[in-house]
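Predicted model follows, preceded by the sequence.
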Amino acid sequence: MKFNELKNINSELLKSLSEINFETLSPIQEKTIPYALEGFDIIAQAPTGTGKTASFGIPILNNLNSESNYIEHLVIAPTRELSMQIYNQFIKLGKYLNLKIALIIGGVSYEKQFKELSKKPNIIIGTPGRINDFIKNKKINFDHIKTFTLDEADELLNMGFKEEIEAIISNLNSDHQSFFFTATFDEKIKNMAKKIVKDDHKNIEISSGLKTSQTITQEYLLVKEKTKFVSLIKLLQYYKPKSLVIFCRTKKRVDELCDALKQLDFDAIGLHGDIAQKNRSFIMNQFRNNKKQILVTTDVAARGIDIHHIEWIINFDLPQEIEYYTHRIGRVGRNGMSGYSLSFVKIDEIEHLREIEIRTNSQIKEIFLPKEEEIYQKWRMQIDEKFQKILNQNEDNQFSYLENELMEKYTLHDLATIIAYYLLQDKHKYKKINLTPEPSVILKGQAKIRNIKNRINKFNHNSRSNNSKNNNKKNRRAKWQK
């Protein structure tokens, strides 16, 4: 379906959709938007990267009364980064709609946000903690709410925002439309959804939630903890991805890995929850605008972040929760585009990786590091290209005075030795960098029990098979002896 085929869609909204090349609805949009435009509450389950923001953004903006001086639309997201991304998407979609919108998130001064609220916005987008603060201090009023949206509802509950969300719901009027978007749908999510949507709501499901996109090539590399960094550097030097996100399990790991990459002159920047909001916004903009090549991050960037130029995702540490694997690699392969993900896996994490494969319906293929000879040849080619570039730039003999001085002072052998020393200095430097070891991610709970049962069954099957073979051998031996 085309956007211009939607019934009762605002012409000004269509104009902005056309400008940002929104022509055909994605599956989640096609199933959601028509019902939303009719006024139905929505529970939608869909994986990351499928166009969920427009699924609720378009109906909200289509229902906008820019003449109103009340807050009529409220959107809640789990993280500041996702809230800001939704905010920016609304700005693009509502370019011709006289939009009055405020972003209410933690890490920003209250005074600045009081100023935004004084402009009487129609739409509020933000995180539950800060919005609750404003409710408690009676600085915000939701008596005139028309739509209430929870985006990434499962993550909101995982992050412990249940009480804040319930407090927000208790301050809304009863006559509003609700949009409930989630990637996974367990009992906790069902219970929360019941408190939000009406009985005649529409249930929409695009996938099971954990399933990964078929357009993402998924591979893993078997490593030891102490060889992770060296392996990473070899891969980066050999394949030279232009834009990648490296996921780590802890904030300390992010800081250490980012610093180590910078020591080797990689264009890296780090992101995690302990960084002040102003700096987090700066970091994301640096990466989003291609001013930094590598983003090293915790799972704070695993959800909803939509940056089209990302080529690679590297799981430097596997996530404990399988759903985070889906969300991490979902930073690539968005909207049907191709992408690549690579996971570093220790030998005692293989069972966990197999569980990820099963529950995400994925095929994760093992790869191996390029051979030393291949790495060396690639490195040599890159050095030759750099040398040639320098020679081409020196056509005007701008370095001639220095060339003559060096030729008089050193022999050709001396100069070659000096160049080799400087070339190899950085090449071997990474071998001396040691990161603080991280514990392995192992199976737990029901997954571990299931895995043990499978191993027992396999052992019993093999034992029965071996016993059967031994009995056949005995029978043959007895027959021969007769």
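Received it, and whenever you're ready, just let me know what you need. Residues are numbered from 1 along each chain as shown.

CA atoms for contacts and neighbours, from now on please.
Noted.

any chance you could map the strands in this structure?
42-45, 73-76, 101-104, 123-126, 147-150, 177-182, 202-205, 216-222, 244-247, 268-271, 294-297, 312-315, 339-345, 365-367 (DSSP state E).

Pick the most deeply packed of these.
strand 244-247 (a mean of 26; mean count of other CA atoms under 10 Å).

List just the one of the strands of the chain that sits closest to residue 471.
Closest approach to residue 471 among the strands of the chain (CA to CA): strand 365-367, 38.4 Å.

Can you convert the strands of the chain into a markdown table and add a column each for distance to residue 25?
Conversion of the strands of the chain to a markdown table gives the following (distance: least, CA to CA, whole Å):
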| stretch | distance to residue 25 |
| --- | --- |
| strand 42-45 | 15 |
| strand 73-76 | 21 |
| strand 101-104 | 25 |
| strand 123-126 | 23 |
| strand 147-150 | 20 |
| strand 177-182 | 17 |
| strand 202-205 | 15 |
| strand 216-222 | 21 |
| strand 244-247 | 28 |
| strand 268-271 | 33 |
| strand 294-297 | 30 |
| strand 312-315 | 26 |
| strand 339-345 | 21 |
| strand 365-367 | 33 |
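
got another, please set it beside the one above:
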Amino acid sequence: MENFKELGVDKDIIKGLNDLNIIKPTQIQAEVISVLLQANTDLIGQAQTGTGKTAAFGIPLLHRINTKADKVQGLILCPTRELGQQIAKQLFKFTKYTDQIFTESVYGGEKIEKQISALRRPTHIIVATPGRLIDLVKRKAVDLSHVKTVILDEADEMMSMGFKTQLDEILTHLTSVENRWLFSATMPKEIMQIVKRHFSPRAHKIEVSGKNVVNKNIQHQFLICEDNEKLNILVQFLKSEQDNRGVVFCKTKASAQVLAKQLIAKNIKTDAIHGDLKQIERDKVMRAFKNESLRILVATDVAARGIDIVDLAFVVHYELPDKEEYYTHRSGRTARAGKQGVSLSLVNSKELKNLRYFQKTLNIAFNQIRPRK
């Protein structure tokens, strides 16, 4: 499909998309929207981060909202506060020229009373992290009995963060649902269990770019070095990137904190996000990174969930992750919205076999680069 009109998208939503310079549907948008606008259905979509999934499910959801009914009709579940806020913001922008559709984003780390108060206003769509949604339901602060469409976004991230039990509980609680849509970059067995238990066996399955769910615009590079050489090699790489911005990944909170301090000592504007940070501290770091007063963000896998910052030129795997889905999600922070990006792995001799495994499982080509002497 060349444009959204051919897909059957409402002309007022198309005007909102045009303002955002979203003119031509991506592959996932074209395939998903054409199915979801036709009839009520269950759907499982597999596509990497940064391919336009929010519009793929957001546009059909907006078509289903009856603005005259002051009820929650759509529910979007996602892993993190940042992703929830980002989805809510996108839906708001898509509806700039339509009848008002009210979306509320709720998540942990924020005072629940404030969110309860916000939900007393007219609300058509809730974007929620699973734990906070359950808290709100238990307090009878939200009525989900009129929800017709439930969406699980970044489902694999929700699994890796331990939300499977909560998702089972929420999906069991939703009795009037007519549409269940799930989107994920990878399909671990926990997701297949959710699908088997809660989705129709006739659910549409749409997989973009075949087995390879890693963005084609990313150059995957690796450099072999010993652990005691990694810092100097990283600093060299950052200098070669001049003013370009990126995220450096570590496996633990402790190593993220240490590396951030080491980079600051080398006069590189850096801060770290990890699980020990309070939400207010995390927000402060993310604000500084978004407004470009920080050049480098050092992050652990869980802390980086849902980060969406445009124009990141690279990610560096300072420590290689254990699982291939973590590699996919880390790499997906760069090369967003059609841009090019670099994913550089600094690997010691023991980590090399992990890299070979990722290469085979994710069907991607890694180029070896040599350290500058």
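Here it is on my side, so go on. Everything numeric in this text was worked out from a predicted model, so none of it was measured.

just to revisit the earlier point, out of the strands of the first structure, which gets nearest to residue 112 of the first structure?
strand 101-104 (9.7 Å).

Provide the aligned range in the second structure for the closest one.
Matched against the second structure by TM-score structural alignment, strand 101-104 of the first structure falls on residues 103-106.

Give me the residues contacting the matching stretch.
81, 84-85, 88, 91-92, 115, 118-119, 123-129, 132-133 (CA atoms under 8 Å, 6 or more residues apart in numbering).

what do you get if the cut-off is 10 Å, keeping everything else the same?
By CA atoms under 10 Å, 6 or more residues apart in numbering, the surrounding residues in contact with stretch 103-106 of the second structure are 72, 74-77, 80-89, 91-92, 112, 114-116, 118-119, 121-133, 136.

Walking through the stretch 101-250 of the second structure, point out its helices one by one.
Along the stretch 101-250 of the second structure, counting by DSSP state H, counting those that start in this stretch, helices occupy 112-119, 130-138, 155-160, 164-173, 189-198, 230-240.

The first structure: matching residues for the fourth one?
What it means is helix 164-173 of the second structure. So helix 164-173 of the second structure sits over residues 162-171 in the first structure, by TM-score structural alignment.

contact partners of that stretch?
Under CA under 10 Å, 6+ apart, the answer for stretch 162-171 of the first structure is 76, 127-133, 135-136, 140-143, 145, 148, 150, 153, 156-157, 161, 188, 192, 195-196.

corresponding residue for residue 265 of the second structure in the first structure?
Checking TM-score structural alignment: residue 265 of the second structure goes with residue 263.

Its match contacts residue 427, correct?
No. Here residue 263 of the first structure lies out of contact with residue 427, judged by CA atoms under 10 Å, at a distance of 11.6 Å.

what's stretch 429-447 of the first structure aligned against in the second structure?
By TM-score structural alignment, stretch 429-447 of the first structure lines up with nothing in the second structure.

wait, stretch 226-235 of the first structure
So stretch 226-235 of the first structure sits over residues 228-237 in the second structure, by TM-score structural alignment.

if we can go back for a sec, any idea which of the helices of the stretch 101-250 of the second structure is most buried?
By mean count of other CA under 10 Å, those have helix 155-160 as the most buried, with a mean of 22.

Measure the mean distance from that helix to the first structure post-superposition.
Once fitted to the first structure, helix 155-160 of the second structure is off its aligned match by 2.0 Å on average (mean CA distance after the TM-score superposition for the first structure).

Counting by contacts, list what that helix packs against.
For helix 155-160 of the second structure, the packing partners by 3 or more CA pairs under 10 Å, 6 or more residues apart in numbering; DSSP states H and E come out as helix 164-173, strand 179-184, helix 189-198, helix 324-331.

If we use 8 Å, what do you get?
Applying 3 or more CA pairs under 8 Å, 6 or more residues apart in numbering; DSSP states H and E, we find helix 155-160 of the second structure packed against strand 179-184, helix 189-198.

Using JSON lines, please lay out those together with distance to residue 358 of the second structure.
Output for these, formatted as JSON lines (distance: least, CA to CA, whole Å):
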{"stretch": "strand 179-184", "distance to residue 358 of the second structure": "18"}
{"stretch": "helix 189-198", "distance to residue 358 of the second structure": "18"}
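
So which of these is nearest residue 328 of the second structure?
strand 179-184 (11.0 Å).

Quick one: map residue 308 of the second structure onto the first structure.
Match for residue 308 of the second structure (TM-score structural alignment): residue 306.

residues touching its match, list them.
49, 85, 331.

switch to 10 Å and redo it
If you count contacts by CA under 10 Å, 6+ apart, then residue 306 of the first structure has 48-49, 51, 82, 85-86, 288, 330-332, 334 around it.

Nearest to residue 320 of the first structure among those?
Of those, the one sitting nearest to residue 320 of the first structure (CA to CA) turns out to be residue 330, at 16.6 Å.

count of neighbours near that closest one?
Using other CA atoms under 10 Å, residue 330 of the first structure has 26 neighbouring residues.

aligned partner of it in the second structure?
Per TM-score structural alignment, residue 330 of the first structure is aligned with residue 332.

Of all residues in the second structure, which one is nearest the centre?
For the second structure, the residue nearest the mean C-alpha position is residue 306 (4.2 Å; CA atoms, centre = their mean).

Of the strands of the first structure, which is nearest residue 416 of the first structure?
Using CA to CA, the strands of the first structure put strand 268-271 closest to residue 416 of the first structure, at 31.3 Å.

Mind listing residues that contact the closest one?
Outside strand 268-271 of the first structure, the residues touching it (CA under 10 Å, 6+ apart) are 244-247, 251, 253-262, 279-281, 283-284, 286-287, 291-301.
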